[in-house]
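In: Sharing a sequence plus its predicted fold:
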Amino acid sequence: MILNNNTWASSCEFQNQGKTNMHLIEIEPYLWELYKDNEGIYLNVNVNNQATSWEKTIILDQRAIQEYLEQGRPFINNLACRIENSQIRNDYEKYYSYRDVCLVKKNAMLEIFLTWKKSSI
């Protein structure tokens, strides 16, 4: 689900103490969300392994951002699937060097997601 025609804008915006404008760019419900602020682009992947589930939230590097800009949503779908599989296999660090998102940014992402969820009901 693309939130609007302009990939870099969103109807959901969160101001974090004047430092960060977090935007929910795209979402594949129950699988992943893609966020952007003035510092980077972040991918939150929902990892489901039978009875348990968790999230892996990463900062996209410049190469991944460029691939997203060139390929769009299919790139993010593929990356999210590969990350989920590597998390389940417990070999993420072997194949990926994306940095994890800090707690402050995760909280901003959660706030924006909840705002989006309320507005989409």
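Out: Received, thanks. Residues are numbered from 1 along each chain as shown.
In: rest of the way, CA atoms for contacts and neighbours
Out: OK.
In: moving C-terminal of the helix or strand hosting N85, what's the next helix or strand?
Out: Element membership for N85, per DSSP states H and E: helix 73-89. Proceeding N to C from helix 73-89, the next assigned helix or strand is helix 92-95, under DSSP H and E.
In: this is the comparison structure:
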Amino acid sequence: MPDIGTILVIILVILVILLVVSLVFRLIKVAIVIAALVIFVPIICTIMWGDGTDYVSKFASIFTPDIEEGISEGYEAYRDEYSKNPVVDMDQVEEYFNQAGKWAGDTIGDAVFPEK
């Protein structure tokens, strides 16, 4: 009959192996989610706020020609309407970033790098 120390060592080894396996699977899952985000977020941003005609035409090509034409026309109408009335005003965003950079430089820059 094995003693209690041997049984505890075996149980601890099994628990460590299970912990390592669960960590590896979790890291793989996290890596897949990050890879999907890295691929799909720029595509979605390009379609929503840029010229995503190439992406839309590639997506639409898997459908029948009538549906493909409808998707392409719908995206063109969306893009034209967005250019007339954009949700995000890029000039205003750039102005905010410039003001924030100037404020940070004036506030933090003087504290970190005082003038002589």
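Out: Right, received. Where do you want to start? Values in this document were obtained by computation on a predicted structure and should not be read as measured data.
In: Quick TM-score on the pair, please.
Out: Remark: TM-score between the superposed chains equals 0.26 [TM-score structural alignment, normalised by the length of structure 2]; 45 aligned residues with a C-alpha RMSD of 4.2 Å.
In: about what we covered before: could you list the buried residues of the helix holding N85 of structure 1?
Out: Neighbour counts over helix 73-89 of structure 1 (16 or more other C-alpha atoms under 10 Å) mark R73, F75, I76, N77, L79, A80, C81, I83, E84, N85, S86, Q87 as buried.
In: How far does it sit from its chain's centre?
Out: 11 Å (C-alpha atoms, centre = their mean, to the nearest Å).
In: Pick out the residue closest to the middle of structure 2.
Out: Nearest to the mean C-alpha position of structure 2, by C-alpha atoms, centre = their mean, lies L37 at 3.9 Å.
In: how near is that residue to F25 of structure 2?
Out: Using C-alpha to C-alpha, to the nearest Å, L37 of structure 2 is found at 19 Å from F25 of structure 2.
In: Spatially nearest residue to the residue most central in space within structure 1 (excluding sequence neighbours)?
Out: Nearest to the mean C-alpha position of structure 1, by C-alpha atoms, centre = their mean, lies L43 at 2.3 Å. Excluding its sequence neighbours, the residue lying closest to L43 of structure 1 (C-alpha to C-alpha, 6 or more residues apart in numbering) is L34, at 4.7 Å.
In: from memory that neighbour sits against I25, does it?
Out: Yes: counting by C-alpha atoms under 8 Å, L34 of structure 1 does reach I25; the two are 5.5 Å apart.
In: what angle do the host helix or strand of R63 of structure 1 and helix 73-89 make?
Out: When elements are assigned from DSSP H and E, R63 of structure 1 belongs to helix 62-71. Helix 62-71 of structure 1 and helix 73-89 meet at an angle of 140 degrees, taking axes from the mean of the first three to the mean of the last three C-alpha atoms, to 10 degrees as the criterion.
In: elements contacting helix 62-71 of structure 1?
Out: For helix 62-71 of structure 1, the packing partners by 3 or more C-alpha pairs under 8 Å, 6 or more residues apart in numbering; DSSP states H and E come out as helix 73-89.
In: And the helix it packs on, what does it pack against?
Out: So helix 73-89 of structure 1, by 3+ C-alpha pairs under 8 Å, 6+ apart, packs with strand 41-49, helix 62-71.
In: Export the ones you listed as TSV, with columns for distance to E93 of structure 1.
Out: Below are those laid out as TSV (distance: least, C-alpha to C-alpha, whole Å):
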stretch	distance to E93 of structure 1
strand 41-49	15
helix 62-71	17
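In: Pick the most deeply packed of the ones you listed.
Out: strand 41-49 (a mean of 21; mean count of other C-alpha atoms under 10 Å).
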